[in-house]
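1. Please find the sequence and the predicted model below.
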Amino acid sequence: MTRINLYQSFVLHQYQFDVWEFEPHNHNFFEIIFIEEGTGYHTINNVRFKYKPKDIFLIAPEDVHNFEIEDRTTFTYFKFTETLFTQNKQLPDRAYWLHRIEHILHNPNLMPGDVINDENDRKLIWQIHEVVLSEYVSDEPYSKNIISNTISTILSLIARNIERSYRKNRTKYTKKSSRIDDVLSYIRTNVYEHELMKTNEIANSFGMSANSINALFKRETGDSIRQYIENYRMQLVQYRLRNTDQTIAEIAYELGFTDESHLTKVFKKHYQITPKVFKKANNAPA
């Protein structure tokens, strides 16, 4: 499996192919892929589906993907790492941006494919895409700030479309399944707010007692609420260790651990390895 690394915070590439020239690969950065023209198939993590002009794809680090081209296709790629946002002091701080992208990546209803379901949002994103193209080519003063702001806006629109699809798909569930799905969504959305992660607070949000919500959660997921929250936090810790330059102490603070030692103890219990060793093994700065 080919892994491609990006050593800049943002790169824009445009390709036109009759035949796809790259083997399936993953990478250490995000990609927003715009289909300017052409048709074919896009496979992401072994899921294959047809693409067409004006489709938009979000590819996360570790996603494996490739294209099969039917009609000559022109692609525009926005490739970026989280440092694109954290270098811009005019944007919300790093933690806010990480919360946004993590919510997108860990939403279980995000399936491979065109990520936009609202045509007005699609038109808006394509307009923003033109701004990014212009600023990238011109490289004028403040171009980097403008690009980071516009990419942040695109990600917010993508997140809105994912949430819209999530709410629409909830109608397929039974009442019981819908209730547990609401609880899971609450946890994923508020995992950074430590007070809101207390069992009593979660129960109050759904008009239930702590015992009732614990029983429901255990019955529907097989885990206690506390165990689920810990497991989910471990997913976020792994993501940050792989894809950001945050220190272990910073990660521990943001995700509600007492200190770096506490995080190390929990991480080692889950993965039999310390965060420091994991970070080094994944080619990230310690």
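-> Structure received. Residues are numbered from 1 along each chain as shown.
2. contacts, neighbours, all on C-alpha from now
-> OK.
3. Not counting its own residues, what contacts stretch 5-25?
-> Outside of stretch 5-25, the residues within contact range by C-alpha atoms under 8 Å, 6 or more residues apart in numbering are 1-4, 27-29, 63-84, 133, 136.
4. put this beside the first:
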Amino acid sequence: MEIRNLYRPFELDLVEVNTYEARSHKNTFFEMVFVLEGTGAQLINKHKLPYASDKLFLIFPEDSHTFEVDTPSKFFFIRFNDSYLKTQERVWVKKLEYIFHNHNHSPGCILKTVCDKPLVRALVEALIREHINRQPQQEEVIEQLMNTIITIAARNITLLPPSALEHNKSTQALPLLNYIHHYIYEPKMLKVEAMAEHFNFSPTYIGEYFKAQTGESLQEYITAYKLKLIETRLRFTDMQINEIVHELGFSDASHLNRLFKKYKGMSPSAFKKAHGNA
């Protein structure tokens, strides 16, 4: 299978095709595809769904991906790699985390709000104009437009159930899962007493309820989610261990290191090196 790389922080590409060679490939970067015109099918990881104009798709690194084109189509591609993410403020990385950890990577348009489709189309058309016309501060304007599109994508994904719900997790657990995601940076809000008060449960019952709905204990889920966030920091930012310790509420660096090694089989520094971010 073909592996495609990106040699710049980001890349924009307008593609018009009558047919599309059905050769599946994998990227080493992130890709957003907006359909300006045409019909056909999008295939990601052996899943297949139709596409049409005003659809926005997300393609993640290592996803197997291709299109089948039925009518002449026009696609606009926004591609960006981890070096682009590193240039953004860390609050931006937090915005992206919902995409990384809660989208199920299956095919299909992620724009669930009807009014967002013409908005994204207008932003894409503005990107195309800005990309073609050489104007002062061109790159800054392009980045602002790109970031706005990604933020809209993240907003729409928050309307979808977390992918974890596909694995024997009841939709009854969705409010609890969203609460954990929202307060993951505030350890005191993740204490059983605080959660019980918020949901009007007794402290002794909320853990039983969560496990009955999800198959995991509260602490197991919180730990697993924190580990995903640590992985994101190690792969896509230049944050130091002590900064991650402070942000995620660990007692100290040794606590984070022990936890990470217990579940991942290697230290955070080894993980960072293995993923090319040493």
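-> Nice, thanks for sending it over. None of the values given here were measured: they were computed from a predicted structure.
5. Any chance you could compute the TM-score here?
-> The TM-score (TM-score structural alignment, normalised by the length of the second structure) is 0.86; 273 aligned residues with a C-alpha RMSD of 2.6 Å.
6. Just the endpoints, please. Distance across stretch 233-252 of the first structure?
-> The straight-line separation of the ends of stretch 233-252 of the first structure (C-alpha to C-alpha, to the nearest Å) is 10 Å.
7. Show me which positions of that stretch end up buried.
-> Neighbour-count burial for stretch 233-252 of the first structure, with 16 or more other C-alpha atoms under 10 Å as criterion, is recorded at 233-234, 236-237, 240-244, 246, 248-249, 251-252.
8. if we can go back for a sec, I would like a ChimeraX command selecting only the buried ones among the contacts of stretch 5-25 of the first structure, please.
-> In ChimeraX syntax, the buried subset of those is picked out as below (16+ other C-alpha under 10 Å):
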select :27,28,29,63,64,65,66,67,68,69,70,73,74,75,76,77,78,79,80,81,82,83,84,136
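9. Aligned counterpart of residue 141 of the second structure in the first structure, please.
-> Mapped onto the first structure by TM-score structural alignment, residue 141 of the second structure lines up with residue 146.
10. ok, now which ones touch residue 27 of the second structure?
-> Applying C-alpha under 8 Å, 6+ apart to residue 27 of the second structure gives the contacts 3-5, 60-64.
11. Mind jotting down where the helices sit in the stretch 101-250 of the second structure?
-> With DSSP state H, counting those that start in this stretch as the criterion, the stretch 101-250 of the second structure has helices at 116-132, 138-157, 174-182, 192-199, 203-214, 218-236, 241-248.
12. Next one: residue 184 of the first structure relative to residue 217 of the first structure, how far apart?
-> For residue 184 of the first structure, the distance to residue 217 of the first structure (C-alpha to C-alpha) stands at 9 Å.
13. What helix or strand is the closest residue to residue 50 of the first structure other than its chain neighbours located in?
-> The shortest distance from residue 50 of the first structure to any non-neighbouring residue, by C-alpha to C-alpha, 6 or more residues apart in numbering, is to residue 41 (4.3 Å). Using DSSP states H and E, residue 41 of the first structure sits within strand 30-44.
14. got a list of contacts for stretch 68-84 of the second structure?
-> Against stretch 68-84 of the second structure from outside (C-alpha under 8 Å, 6+ apart): 6, 8-22, 28-43, 124, 146, 235-237.
15. For PyMOL, write the selection for the buried entries among the residues you listed.
-> Of those, the buried ones can be selected in PyMOL as follows, counting by 16+ other C-alpha under 10 Å:
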select buried, resi 10+12+28+29+30+31+32+33+34+35+36+37+38+39+40+41+42+43+124+146+235+236+237
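16. In the first structure, point out the residues matching stretch 189-197 of the second structure.
-> Mapping stretch 189-197 of the second structure onto the first structure (TM-score structural alignment) gives residues 196-204.
17. ok, now stretch 212-226 of the second structure?
-> Counting by TM-score structural alignment, stretch 212-226 of the second structure sits on residues 219-233 of the first structure.
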